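*Asks:* take this sequence and fold it.
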Amino acid sequence: MNNTPSSDSARLDAILDRVHSFVDAELVPLEGLLLAGDFDALIPAMEEKRAQVRDLGLWNPHLSSDHGGLGLGLDGFGRVSEALGRSPLGHYAFNCQAPDAGNMELLLTHADGRQRGLFLEPLLRGDVRSCFGMTEPEHAGSNPTVMSTTARREGDDWVLDGHKWFTTAFDGAAFCIVMAVTDPDAENRYARASMVIVPTDADGVQHVRKLPVMGAEGAGWFSHSEIRLTGVRVPAENLLGPRGGGFLLAQERLGPGRIHHCMRWLGICERAFDLMCDYAGSRELAPGRSLATREMVQTWIAESRAEIDAARLYVLDTARRIAEADSIVEGQKAARVQVSAIKFFVAGVLQRVLDRALQTHGGLGMLDDTPIAFWARHERAARIYDGPDEVHKSVVAREELKARGYSIKR
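*Replies:* Here you go, the predicted model:
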């Protein structure tokens, strides 16, 4: 048997080593600014780190080499996303943070020449940030075919009216890709909405508030906003993709996005696992006896190790299935059930590992002296965004029953 790694795997291993080293040496020391909410100091410090990443040739690792990325493919970037997930600052430092990464992928596929010059190119360079407006407070986020935000055509413009929230990274973003109903009478409910690119400084765009997530508002790319659109007028050329294609574009965006999210969550798990093991091994309960001597703590460590490793294999196998298809869209269709399964499975692993790590640290775990409490607050939403766990479990169950000849009506 030939155990010599291929050139591709050797290259990926080398990239992962560089990413790990950068995260640990350059980003972890800045986490104290984030945990303290000192964004005035954090933002300029992060711009310096982003410049370093560019100089290292690691910028835009999620993109193909044709677009200035590392050309790793979905599964290769998944491994990088895990490495970056070890720090809350990782993805932003490498210009592959949500929602920008998903917006880049949408624009690369569907933007015309004008849209590329105005919106995509500055985003690829890291000169601007963007956001994505889909969720509405008046409607269940689990059913994106129902929304009240509208875009009506008036001459050479689209005029938008609506209300969005959990618009991640609106604070400081240059533009927002807004999901709006353009064809309310379309017989096919999946063809009623479109995506429209809206500059955030357009007349009628109102930033209502930054949403306090478990008490923390955050800033910049670490924030979620509520916004209102009142008679917002943008050129007709700002329509992204085909009219009525908003739902399909959203699904196209969310499929790879779920791979990215799951691997980022596993990076969080690995960091929390390291902190848990180190604290258990060093925390003295009595002379010569550490917290790690407790059988319950040993159980938490063992269960976490097994769950993290199992989840990683599941996600990478799903990424491989998507990557082996003729196109990303076809791959998502073929792996639709697996994508739903990894979403709720890994979100559950994340919550359990964080809870064990926090419990192991005792009172210290409740403080922002480590990133554990930060993740416990912000990543609880992993079981909600991109479709709540319950919806994804229903998808998996229905498909398994369908394969056995049973039809379940919704």
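*Asks:* drop to CA atoms for contacts and neighbour counts, all remaining ones
*Replies:* OK.
*Asks:* how about the helices in the stretch 51-200 of the chain?
*Replies:* Using DSSP state H, counting those that start in this stretch, the helices of the stretch 51-200 of the chain run over 73-84, 90-93, 100-110, 113-115, 121-125.
*Asks:* identify each buried residue in the second one, please.
*Replies:* To tie it back to what came earlier, the one meant is helix 90-93. Across helix 90-93, burial judged by 16 or more other CA atoms under 10 Å covers Gly90, His91, Tyr92, Ala93.
*Asks:* to compare against the first, here's another:
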Amino acid sequence: MNFDYSDKTKSLIEDVANFMDKHIYPAEPIYNQQMKDFGDNRWQVVPVLEELKAKAKEAGLWNLFLPESDLGAGLTNLEYAPLAELMGRVGFASEVFNCSAPDTGNMEVLIRYGTPEQQEKWLTPLLAGEIRSAFLMTEPDVASSDATNIKTSITRDGDEYVINGRKWWSSGLGDPRCKITILMGKTDFDAPRHQQQSMILVPVDTPGVEVLRPLTVFGYDDAPHGHMEVKLDNVRVPAENMLLGEGRGFEIAQGRLGPGRIHHCMRTIGLAERALETMCGRLASRQVFGKKIFEHSLWEERIAEARTDLEMTRLLCLKAAHMMDTVGNKVAQAEIAMIKVAGPKVALKIIDNAIQSHGGGGVSQDFDLAQMYTHARTMRLVDGPDEVHNRAIARIEMKKYIDQSQA
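*Replies:* From the prediction side, this is the model:
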């Protein structure tokens, strides 16, 4: 593997970094103030975001995430990794470049598996940033880490499908621009275990779709994005809204979640980098017991560990991206799982030390560290909990051992 970025990637890194410096970082206080100005009704489009998106589109920094399509920038996963890392340094930055979840995963699904009609109706406005989307998979009444447990039913009735069930952690559904969801449910409860599930397009304004409440993460509601609990009561959608075909939900999920998992890790590395910078700034600005805080050996050790952990995690992420590009997601399964476990854990450790370096301020609203921690902690659950990924890693490792022993 060549660890040096291509000239194309270096140029884009410079462009995105410059855009972040010129537009994104200065917009952070504006974004926060506009959210405060909304008062109790925080589920609104933030004006500064729309201004930034227009600038990003004009600069050609748009839809950078699509590795297998000429609809984006034509980047590989490896080329996109450092760009996603830069975006991950600010919570809303990915949306500015139209590279935020769950839209990225949903667009990839529509590109890979959507019909021309589905693509024209939903993919085109998503690529243009005119609408947003959500992904409905997790359910409150079952252990959704095993997706075969999901109970939402998708029943054929003539030229329609009727959907009944309850979903939660439907991220993005709070946004008033969210117009379409991709829902995973069961079309055949008696089929073989991994052929029961299907994915179907459900417009948000379909009768019977009821958003029950926004869920909070350690008290944060992540408005206007949000994570919603949704009830689906006899929701009827046209039969042509089915993606790929009945019983092919797991096939779609595997195609969707591989890139999604590594994108999360790329952004999480950027988040951890910013936390480390914040920590170093604080340690250099305060003095205790006669010297700067960073001069105490305890903090020297923490800084060194943070840098070492970040470099190791980034290299693992780049290796996983390289394998996805060269041998495919299936062969890269272990590396994708490893980075999905390692990335958030490293970020949490660094953010926790950054909080500690700020004393009481670290857990207050005066700094972004508490929200950073909340986001990184959520990443240990998003797109499968650590336990599921560790199980996959262990099984792959044991298979290698058993195969070698038998040989």
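*Asks:* quick TM-score on the pair, please.
*Replies:* The TM-score (TM-score structural alignment, normalised by the length of structure 2) is 0.93; 394 aligned residues with a CA RMSD of 1.9 Å.
*Asks:* picking up where we left off before, do you know which of the helices of the stretch 51-200 of structure 1 lies nearest Glu252 of structure 1?
*Replies:* If you check each of those against Glu252 of structure 1 by CA to CA, helix 100-110 wins as the nearest, at 8.0 Å.
*Asks:* and that closest one, what other elements does it pack with?
*Replies:* The contact analysis (3 or more CA pairs under 8 Å, 6 or more residues apart in numbering; DSSP states H and E) places helix 100-110 of structure 1 against helix 121-125, strand 130-133, helix 246-282.
*Asks:* tell me which of those sits nearest to Phe39 of structure 1.
*Replies:* The nearest among these, by CA to CA, is strand 130-133 at 18.4 Å.
*Asks:* how close does that closest one sit to structure 2?
*Replies:* When structure 2 is superposed, strand 130-133 of structure 1 averages 0.2 Å from its matched positions, counting by mean CA distance after the TM-score superposition for structure 1.
*Asks:* which bit of structure 2 covers that strand?
*Replies:* Mapping strand 130-133 of structure 1 onto structure 2 (TM-score structural alignment) gives residues 133-136.
*Asks:* what segments of the stretch 51-200 of structure 1 are strands?
*Replies:* 130-133, 150-154, 157-168, 175-181, 193-199 (DSSP state E, counting those that start in this stretch).
*Asks:* tell me which residues of the first one come out buried.
*Replies:* Applying a neighbour-count criterion of 16+ other CA under 10 Å, one finds Ser130, Cys131, Phe132, Gly133 buried in strand 130-133 of structure 1.
*Asks:* quick one: map Asp203 of structure 1 onto structure 2.
*Replies:* By TM-score structural alignment, Asp203 of structure 1 lines up with Pro207 in structure 2.
*Asks:* same thing with Arg228 of structure 1?
*Replies:* So Arg228 of structure 1 corresponds to Lys231, using TM-score structural alignment.
*Asks:* measure that match to Thr206 of structure 2 for me?
*Replies:* Distance, Lys231 of structure 2 to Thr206 of structure 2, using CA to CA, to the nearest Å: 12 Å.
*Asks:* tell me which of the two has more neighbours.
*Replies:* Lys231 (20 against 14; other CA atoms under 10 Å).
*Asks:* the match of Asp203 of structure 1 and Leu232 of structure 2, how far apart?
*Replies:* 9 Å.
*Asks:* of the two, which one has the most company?
*Replies:* For Pro207 of structure 2 versus Leu232, the count of surrounding residues by other CA under 10 Å is larger for Leu232: 20 against 13.
*Asks:* ok, the more buried one touching Asp205?
*Replies:* No: using CA atoms under 8 Å, Leu232 of structure 2 is not in contact with Asp205, being 11.6 Å away.
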